[in-house]
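Trainee: Here is a sequence together with a model predicted from it:
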Amino acid sequence: MTEQQKHFPEFYVTAPQACPYLPGRLERKLFTHLTKEKPDTLIDNLLRGGFRRSQNIAYMPYCEGCHACVSVRVVVDGFTPGRTMRRVTERNRSISAARCRPEPTSEQFALFRRYIDARHADGGMADMTVLDYAMMVEDSVINTFVTEYRAKPEGALDSDPETWPLTAAALCDLLSDGISMVYSFYDPEADHASLGTYMILEHIAYARQLGLPYVYLGYWITGSRKMAYKMRFQPLEQLGPNGWVPHPGD
């Protein structure tokens, strides 16, 4: 491998396969490998410029004739939660959030499997093993962390939250201008708690605490009901041919 290959990305394109979000369409991805030899600024620019990370691969949609996938990010300083979101925060006021190193645990995997089996049993992650999960969490060359959310049992001591049961977790990357939420999962039996919404709200608050202007939510997909929830976190910006611009809303 030449020095140029070590420090600059080589891009590849996947073969067409069925789109998991829009029935009847095919998807392809443009991707590159992330290695320790790649400059940190290059990787940061990729992830701020529309690429998503899965382990040590950065990828983005590369679908012929389709531009439904749009990168979106929440503008932290402009975000004000509405009444419904304030209720979600209040509903989860007894949850303790802790930032952890990207080190997989058996407790995380057990929760992850319950979530996948209940919500995405026919998806691409349905067959993930404990080894696959470990690689998803720890295989990263950048600043990655896990936020663990633990629910306080009745009668438990406030001073001992690390003993509370794990109810949700979010794998995130820390970028130069924000937090990129890579993947999150939660107790599928806790629908009433709106934990998916709560985790985004909590990371917006954390980004504000760190002085970071954005929380990256990945792709919003035109016509996909699964991605409609992202529109609730306004103001939202989308990445277009001329850079990041305000998203017009759904």
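Mentor: Nice, thanks for sending it over. Numbering: from 1, shown residues only.
Trainee: C-alpha only now, for contacts and for neighbours.
Mentor: OK.
Trainee: ok, longest helix in the protein?
Mentor: helix 195-210 (DSSP state H).
Trainee: so what does that one touch, helix or strand wise?
Mentor: helix 83-91, strand 178-186, strand 214-221 (3 or more Cα pairs under 8 Å, 6 or more residues apart in numbering; DSSP states H and E).
Trainee: before we go on, here's another structure to hold up against the first:
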Amino acid sequence: MSNLRTLRFYATPEHGCSYLPDRQARTLFVDPRTSIDRNLYSQLSDLGFRRSGGHIYRPHCEGCQACISVRIPVDRFRPSKTQRRIENRNADLVVQSAPCRLTDEYYALYERYIRQRHADGDMYPPSEDQFSNFLTEGCADSCFYEFRNTDGHLLAIAVSDRLDQGLSALYTFYDPDEYRRSLGVYAVLWQIRQACRLGLSFLYLGYWVKSCRKMNYKTAYSPLEMLHNGEWKLMDKA
């Protein structure tokens, strides 16, 4: 069985940075042929690695450390007034876990979300192959959390990985017409509560980039820990 000492890694050539348009980026990947169980994936997550489909990676950019791994210590989390209002606003929703799979219902929601919210991004235009490669391949300890209203209508899906020490929030897509619900925020809040219910310590939110406006939402969850020089430390609000 593989362990951290025996893992092989591959670095990509430089390519345009998705977060900072004036920068070049390089990514470090775990050998995709490696068999990775939950324990090893959990260790990699604590070292700042992230999963996308069947690939586990982290930024590996020369002379740049703008991408910072962040996580929420869920037992210390205290929602803001705005976050409490969002939780109350969505108290009618029913959430249940489901296997990661491609269905007509899931893809219809995903397609609408990408077309209306991310038409200027790397994921446009959406496709079924993209959905499968990104959201259904990879970790066996992953699930779709379905958020449905009282009529059973699917409003959102949060893709989440189970780690030894927490949950890793991979991606959320939702009905763009339900903007009053703030479903993206609610999905994070719900996963914080779910980690607590499961007796886990953290919710991993991926990377935060200070100069990237799209990443600013992550600092709204407090306290937030950041990985700096191999150590997890509370983020300075200043």
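Mentor: Perfect, thanks for sending it. Predicted, not measured: the structure shown is a model, and the values here were computed from it.
Trainee: So which bit of structure 2 is the longest helix of structure 1 matched to?
Mentor: Aligned by TM-score structural alignment, helix 195-210 of structure 1 falls on residues 183-198 of structure 2.
Trainee: Report the buried residues of that stretch.
Mentor: 183-189, 191-196 (16 or more other Cα atoms under 10 Å).
Trainee: Which one of these is nearest to Arg71 of structure 2?
Mentor: Ile192 (10.4 Å; Cα to Cα).
Trainee: How about the contacts made by that closest one?
Mentor: With contacts defined as Cα atoms under 8 Å, 6 or more residues apart in numbering, Ile192 of structure 2 is in contact with Ile72, Val74, Phe202, Leu203.
Trainee: so where do the helices sit in structure 1?
Mentor: Secondary structure of structure 1 (DSSP H): helices located at 3-7, 40-48, 83-91, 106-119, 130-138, 195-210.
Trainee: mean shift of the last one relative to structure 2?
Mentor: Think helix 195-210 of structure 1. If you overlay the two and look at helix 195-210 of structure 1, the average distance to its match in structure 2 is 0.4 Å (mean Cα distance after the TM-score superposition for structure 1).
Trainee: chain center to that helix, what's the gap?
Mentor: How far helix 195-210 of structure 1 lies from its chain's middle: 12 Å, per Cα atoms, centre = their mean, to the nearest Å.
Trainee: Ok, stretch 128-143 of structure 2 next?
Mentor: Computed by Cα atoms, centre = their mean, the chain-centroid distance of stretch 128-143 of structure 2 equals 13 Å.
Trainee: Dump the helices and strands packed on helix 195-210 of structure 1 to CSV, plus distance to Met227 of structure 1 and mean neighbour count.
Mentor: Converted to CSV, these look like this (distance: least, Cα to Cα, whole Å; neighbours: other Cα atoms under 10 Å):
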stretch, distance to Met227 of structure 1, mean neighbour count
helix 83-91, 17, 14
strand 178-186, 14, 22
strand 214-221, 6, 23
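Trainee: Which of the ones you listed sits closest to Gln108 of structure 1?
Mentor: With Cα to Cα, the closest approach to Gln108 of structure 1 among these belongs to strand 178-186: 9.3 Å.
Trainee: what residues does that closest one touch?
Mentor: 52-54, 111-112, 115, 167-174, 195-196, 203, 207, 212-218.
Trainee: repeat that for 6 Å
Mentor: Here strand 178-186 of structure 1 makes contact (Cα atoms under 6 Å, 6 or more residues apart in numbering) with 167-173, 212-217.
Trainee: Surely Leu30 of structure 1 is in contact with Val13?
Mentor: Yes: at 4.6 Å, Leu30 of structure 1 counts as touching Val13 under the criterion of Cα atoms under 6 Å.
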